[in-house]
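Enquirer: A predicted structure for the sequence below; I have some questions about it.
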Amino acid sequence: MSATSPKKAKLDDDRDYDAETQKALEEIDACQSEIDSLNEKASEEILKVEQKYNQERKPFFDKRNELIAKIPNFWETAFVNHPQLSAILDEEEEECLKHLKKLEVEEFDDIKSGYRIKFHFEENPFFENNVLVKEFHLATPGDPSSKSTPIKWKPDMDLTAKHKEAAKNNGSGGRRRRFDQSRSFFSWFTDHGDASADDIAEVIKDDMWPNPLQYFLVPDIEVENGMEEESEGEEEESEGDDEAVVVVEEEEGSEVENED
């Protein structure tokens, strides 16, 4: 979470106003300055509250990770079911994520300054690392920046190189591509472009990390909803059939009375 500074309106815009309008505009500007000042104070207070609750949430996040570790392929399933994250996953990357045992998001003590995302892997055929970390430094003297753990790929297993080659050969015929053919999960991990507008990092931090269970359970939820809709449809059909029978019986009764 980060505080944003509102843009101040400029009164010296070379436009001519009558004296009454000019005076009103200056008073509005003074009121807006007071509002902006209060907004900044509110942002600071909100950050303090967020820091407090980050500490209180941590034991529950740790407990949740312990429980998740008992479920095979939990994180792979959650990533594959997520509409934005699945769009950058290649088949080999999905296979690699089967070995992802723990995900953690850690905000820095000064929340405005940034955060890190930690991916804990078991031994796997793709790389030597046990933990891959990507950090985002957002409140630095220079521009926002990011850095990540160098991946120690095993021989012939560099998924970033494989993806680039596959994208070059397949053109637009690749499976489940988003907008950028050269983008994949591990190319995102090693990319350090605009750290202040990293949509994948923000999705992981603000959507996946707070509640991964909802994405792990997506297929089950869809099946349950489908069964409910089918059941409702059958009930409506059954009611329609009953009504049809009643109409037929009444018509048959009428014919008998006419014959008499």
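Expert: Alright, I've got the coordinates. This is a predicted model, so every value here is computed, not measured.
Enquirer: can we go C-alpha only for contacts and neighbour counts from here?
Expert: Will do.
Enquirer: Now do the spatially closest residue to residue 213 that is not a sequence neighbour: how many residues are near it, please.
Expert: The shortest distance from residue 213 to any non-neighbouring residue, by Cα to Cα, 6 or more residues apart in numbering, is to residue 78 (7.3 Å). Neighbour count for residue 78, taken as other Cα atoms under 10 Å: 21.
Enquirer: do the same with residue 121
Expert: By other Cα under 10 Å, neighbour count at residue 121 equals 20.
Enquirer: now do residue 129
Expert: 18.
Enquirer: Contact partners for the nearest residue to it once chain neighbours are set aside?
Expert: Leaving out its chain neighbours, the residue that sits closest to residue 129 by Cα to Cα, 6+ apart is residue 152, at 6.3 Å. Counting by Cα atoms under 8 Å, 6 or more residues apart in numbering, residue 152 touches 127-129.
Enquirer: distance of residue 152 from residue 127?
Expert: 5 Å (Cα to Cα, to the nearest Å).
Enquirer: repeat for residue 200
Expert: With Cα to Cα as the criterion, residue 200 and residue 127 are 22 Å apart.
Enquirer: the helices in the protein, which residues?
Expert: 19-68, 74-81, 91-97, 159-170, 185-190, 199-203, 213-216, 218-259 (DSSP state H).
Enquirer: Can you redo those helices as TSV, where the extra columns are distance to residue 123?
Expert: Output for these, formatted as TSV (distance: least, Cα to Cα, whole Å):
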stretch	distance to residue 123
helix 19-68	18
helix 74-81	15
helix 91-97	11
helix 159-170	16
helix 185-190	17
helix 199-203	24
helix 213-216	23
helix 218-259	28
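Enquirer: ranking the ones you listed by burial, who's on top?
Expert: Highest mean neighbour count among those (mean count of other Cα atoms under 10 Å): helix 74-81, with a mean of 21.
Enquirer: One more to weigh against that first structure:
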Amino acid sequence: MTNTGGSENRPPFQMSDLGATLPTVPGLSAVDRAGLVNVLKDKLQFLAGQSSGYLESLSPKVKARVAVLQSLQTEHDVLEAKFHEERAALEEKYQKLYEPLYTKRADIVNGVVDVEHKAPEAAAPAAAAAPAAPAAPGAPAEAAKEEEKGVPEFWLTAMKTNEIMATQISERDEYALKFLKDIKCSNLDDNKGFKLDFYFDRNPYFKNTVLTKTYHMIDDDEPILERADGTVIDWNQGKNLTTKILKKKPKKGAKTTKPVTKTEQCESFFNFFNPPQVPEDDEIDRDTAEQLQDLMEQDYDVGSTIRDKIIPHAVSWFTGEALQAEDFDVEDDTTDDEDYDDDDEYHDEDDEDDDEDEDEDEEEEVHVRKRGGPPSKAATKNSAAAVEEGSERPPECNQQ
């Protein structure tokens, strides 16, 4: 369709702009106006599906060729539908074969069952014949390590080794994720999405034993995310990892010396269970809609990574072997400065009692991983040994 009347540089018309382009009609209520907009939208969408007249203008010979092409396309669509049907059946078959392996993995990780420990062979016969040395005074600590059940911090280490997951986990989250026992995935009815279940041991952070994230899809063959739901976390008092408390010092000469406090959202893996939601009404501007779409795509990216990579290959992520199959090409991060809060009037609650060391603390906090930005190679190449080093609670995000 050709533009006329000097409209060549005009941006394409968007259906969402229809309401704003309608003239104001005296006496027309807001409800009637909304109804008129919906009627016009339906009419325009109907017209958009109509033929442009090009096919009708073709010669009989060309029309005959197009008819054969349509027949070929129909045959292709039939085969494609059969492919999707057989693929779904094949995935279901192998999912059932995977389940016993996942169960055995969970039993070993959580110490439900143990495996036979094979002692390393002696370096020489003489060493094997030497009498055993008496236990040293510090032996109980070593014995306690030998009696450690299962594989500590298995899922935490596996997720931190993955580049996408590493960006979602803050240092504070690590303390809670050490209690993660297992992650399971299951498909919803008719393959219209999937569900992730995170099983936790009793911990000091929240009362839930299972946290669930569900993705509802419109079509699983060509994934279109309709919405995502998450478990409402029942946090223990003062243990909410998704919020932080900030204090604002009063100005000099103010009548009150009591600091003003406010609670803000904090970057945390556990925000994963509070996904972005599409508002019920359509009254959102374009910028908000685009931002919401980006957030939903990022959220789905995390969920699909857990489903497709972390769960089936958790052992390889734990040992670091999975990194060999990943393209480890990290781009320079040019948006780090945008991730910091410009409101410097507020300070973390733990910092106000130690102003002299504030600059030193900030030097250390520069290396805290920001959600959404690519981590460094050192940040993503976590192994079982790296996690055992441990760290103190970081000061950048205080608990509520």
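Expert: All right, it came through fine. This one's a predicted model, so the numbers in the text were calculated from it and none came from an experiment.
Enquirer: care to give me the TM-score?
Expert: The TM-score (TM-score structural alignment, normalised by the length of structure 1) is 0.66; 194 aligned residues with a Cα RMSD of 2.9 Å.
Enquirer: Could you tell me where stretch 84-100 of structure 1 falls in structure 2?
Expert: Under the alignment (TM-score structural alignment), stretch 84-100 of structure 1 falls on residues 164-180 in structure 2.
Enquirer: what does stretch 34-46 of structure 1 give?
Expert: Going by TM-score structural alignment: stretch 34-46 of structure 1 matches residues 75-87.
Enquirer: what's near enough to touch the residue nearest to residue 213 of structure 1?
Expert: Contacts of residue 78 of structure 1 (Cα under 8 Å, 6+ apart): 212-217.
Enquirer: ok, so of the residues you listed, who is nearest residue 134 of structure 1?
Expert: residue 212 (19.0 Å; Cα to Cα).
Enquirer: What is the equivalent residue in structure 2 for the closest one?
Expert: So residue 212 of structure 1 corresponds to residue 314, using TM-score structural alignment.
Enquirer: quick one: its match and residue 293 of structure 2, what's the gap?
Expert: Counting by Cα to Cα, the gap from residue 314 of structure 2 to residue 293 of structure 2 is 29 Å.
Enquirer: How about residue 387 of structure 2: what's its closest non-neighbour residue?
Expert: Nearest non-adjacent residue to residue 387 of structure 2 (Cα to Cα, 6+ apart): residue 157, at 6.7 Å.
Enquirer: And for residue 277 of structure 2, nearest residue in space, chain neighbours not counted?
Expert: Residue 277 of structure 2 sits nearest to residue 227 (Cα to Cα, 6+ apart), 6.9 Å away.
Enquirer: To what extent is the one you found buried, counted in neighbours?
Expert: 17.
Enquirer: The residue nearest to residue 387 of structure 2 and residue 380 touch, don't they?
Expert: No: with contacts counted by Cα atoms under 8 Å, residue 157 of structure 2 stays clear of residue 380, the gap being 10.2 Å.
Enquirer: was I right about residue 196 of structure 1 contacting residue 139?
Expert: No: with contact defined as Cα under 8 Å, residue 196 of structure 1 does not count as touching residue 139 (9.7 Å).
Enquirer: For the contacts of residue 152 of structure 1, could you give me JSON lines that also reports distance to residue 84 of structure 1?
Expert: JSON lines is the format used below for the contacts of residue 152 of structure 1 (distance: Cα to Cα, whole Å):
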{"residue": "127", "distance to residue 84 of structure 1": "25"}
{"residue": "128", "distance to residue 84 of structure 1": "27"}
{"residue": "129", "distance to residue 84 of structure 1": "26"}
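Enquirer: Residue 116 of structure 1: which of the residues you listed is nearest?
Expert: residue 129 (16.8 Å).
Enquirer: ok, now which ones touch that closest one?
Expert: Counting by Cα under 8 Å, 6+ apart, residue 129 of structure 1 has contacts 121, 151-152.
Enquirer: which residue in structure 1 lines up with residue 21 of structure 2?
Expert: Aligned partner of residue 21 of structure 2 by TM-score structural alignment: none.
Enquirer: Please apply the same query to residue 96 of structure 2.
Expert: So residue 96 of structure 2 corresponds to residue 55, using TM-score structural alignment.
Enquirer: which residues of structure 2 fall in strands?
Expert: Secondary structure of structure 2 by DSSP state E: the strands cover 180-187, 193-200, 210-217, 225-230, 243-248, 260-265, 346-348.
Enquirer: can you redo these as CSV with distance to residue 105 of structure 2?
Expert: Formatted as CSV, the strands of structure 2 follow (distance: least, Cα to Cα, whole Å):
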stretch, distance to residue 105 of structure 2
strand 180-187, 9
strand 193-200, 14
strand 210-217, 18
strand 225-230, 26
strand 243-248, 34
strand 260-265, 35
strand 346-348, 41
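Enquirer: Looking at those, which is nearest to residue 167 of structure 2?
Expert: strand 260-265 (16.8 Å).
Enquirer: Can you tell me the number of residues neighbouring residue 40 of structure 2?
Expert: By other Cα under 10 Å, the burial measure for residue 40 of structure 2, its neighbour count, is 15.
Enquirer: That'll do, ta.
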